[in-house]
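Asks: the sequence isn't on hand, but the structure is:
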């Protein structure tokens, strides 16, 4: 199951992505927001990142105005690899090279059609492993050494 959430800055794009994903038959759970009223993005980042970190969800999508805040907040959770993507190439590489388990998008900086393409690319590609796995292992060791905890 794919989890998706946004703050107020990403609400409109989230709504479009939810409709796009449902039309494709993707099983997803929309964790909010449910309107354009101002909220704090870390609260919504945690709703997606905590289950991904715990292993109860495989992947998620987060959207805020620029994507920066959601990326910072989500990456505080152990095992989360939240990647802020700006185009199709970065979305695809986030999956193939970085095994990103959360895709982060900027609702105020992306065209909705491009965002749909980006999500499709991210969902449609797999992690390549190999030399990339060695790099992820190093990131895991950094997390362990730093005592990252939420």
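Replies: Thanks, I have it. Since the structure is predicted, the reported quantities are computational estimates derived from the model, not experimental observations. Numbers count the residues shown, from 1 in each chain.
Asks: C-alpha only now, for contacts and for neighbours.
Replies: Fine.
Asks: so where do the strands sit in this protein?
Replies: 2-6, 28-30, 59-64, 82-84, 102-106 (DSSP state E).
Asks: nearest to residue 144, of those strands?
Replies: The minimum distance between residue 144 and the strands of the chain falls on strand 82-84, with 17.4 Å, by Cα to Cα.
Asks: and the closest one, what does it pack onto?
Replies: Strand 82-84 is packed against helix 68-74, helix 88-96, strand 102-106, with contacts defined by 3 or more Cα pairs under 8 Å, 6 or more residues apart in numbering; DSSP states H and E.
Asks: try this one next to it:
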């Protein structure tokens, strides 16, 4: 795990992601300086966009520096989170994508599918995501600037 003094993580998920989210919370709780659980707190049916917004608010408010969102497939929360300016979210079901998404694309939210992967792989993916640091090589910075320009101005 990275330096726990500087790692503030917001995590959330819908009913389909609830069991895996809870396992991640339990595993991370002692390894980060701050863990903000944005819900849900049961397996009762609920709407995934609410948790994408809750996690994003923690990041954009500066209370967290990385976010994790879990739903059934990871797709819904990824789509919802990416509608929020300032959020760069990706669905990752392998460690390479989780690490490279941060290193090359400055990804700040990891999305995973609680019905797609098991807990041990999820823990490895979360660890890869949390350990990764953005490496602003010229090509990475240039590409990220283009993404931020699209976010700011659209495609008009």
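Replies: Thanks, I have the structure now. Keep in mind the model is a prediction, meaning the values are calculated, not measured.
Asks: who are the packing partners of the longest helix seen in structure 1?
Replies: Here the longest helix in structure 1 is taken by residue count, with DSSP state H as the criterion, and it is helix 131-146. For helix 131-146 of structure 1, there is no helix or strand it packs on, judged by 3+ Cα pairs under 8 Å, 6+ apart.
Asks: run the chain-centre distance for it.
Replies: 19 Å (Cα atoms, centre = their mean, to the nearest Å).
Asks: before we move on, back to that, now render the strands of structure 1 as a markdown table, adding mean neighbour count and distance to residue 13 of structure 1.
Replies: Written out in a markdown table, the entries for those read as follows (neighbours: other Cα atoms under 10 Å; distance: least, Cα to Cα, whole Å):
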| stretch | mean neighbour count | distance to residue 13 of structure 1 |
| --- | --- | --- |
| strand 2-6 | 27 | 9 |
| strand 28-30 | 15 | 13 |
| strand 59-64 | 28 | 8 |
| strand 82-84 | 26 | 15 |
| strand 102-106 | 28 | 9 |
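Asks: can you put the ones you listed in JSON lines and add distance to residue 73 of structure 1?
Replies: Formatted as JSON lines, the strands of structure 1 follow (distance: least, Cα to Cα, whole Å):
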{"stretch": "strand 2-6", "distance to residue 73 of structure 1": "12"}
{"stretch": "strand 28-30", "distance to residue 73 of structure 1": "18"}
{"stretch": "strand 59-64", "distance to residue 73 of structure 1": "10"}
{"stretch": "strand 82-84", "distance to residue 73 of structure 1": "9"}
{"stretch": "strand 102-106", "distance to residue 73 of structure 1": "11"}
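Asks: which one of the ones you listed lies closest to residue 147 of structure 1?
Replies: Each of these was scored for nearness to residue 147 of structure 1 using Cα to Cα, and the closest is strand 82-84 (18.5 Å).
Asks: how close does the closest one sit to structure 2?
Replies: Between strand 82-84 of structure 1 and its aligned partner residues in structure 2, the average distance after superposition works out to 0.8 Å, using mean Cα distance after the TM-score superposition for structure 1.
Asks: related to what we said a few turns ago, deepest-packed of the helices and strands packed on strand 82-84 of structure 1, please.
Replies: Mean neighbour counts were compared across those using mean count of other Cα atoms under 10 Å; the top stretch is strand 102-106, at a mean of 28.
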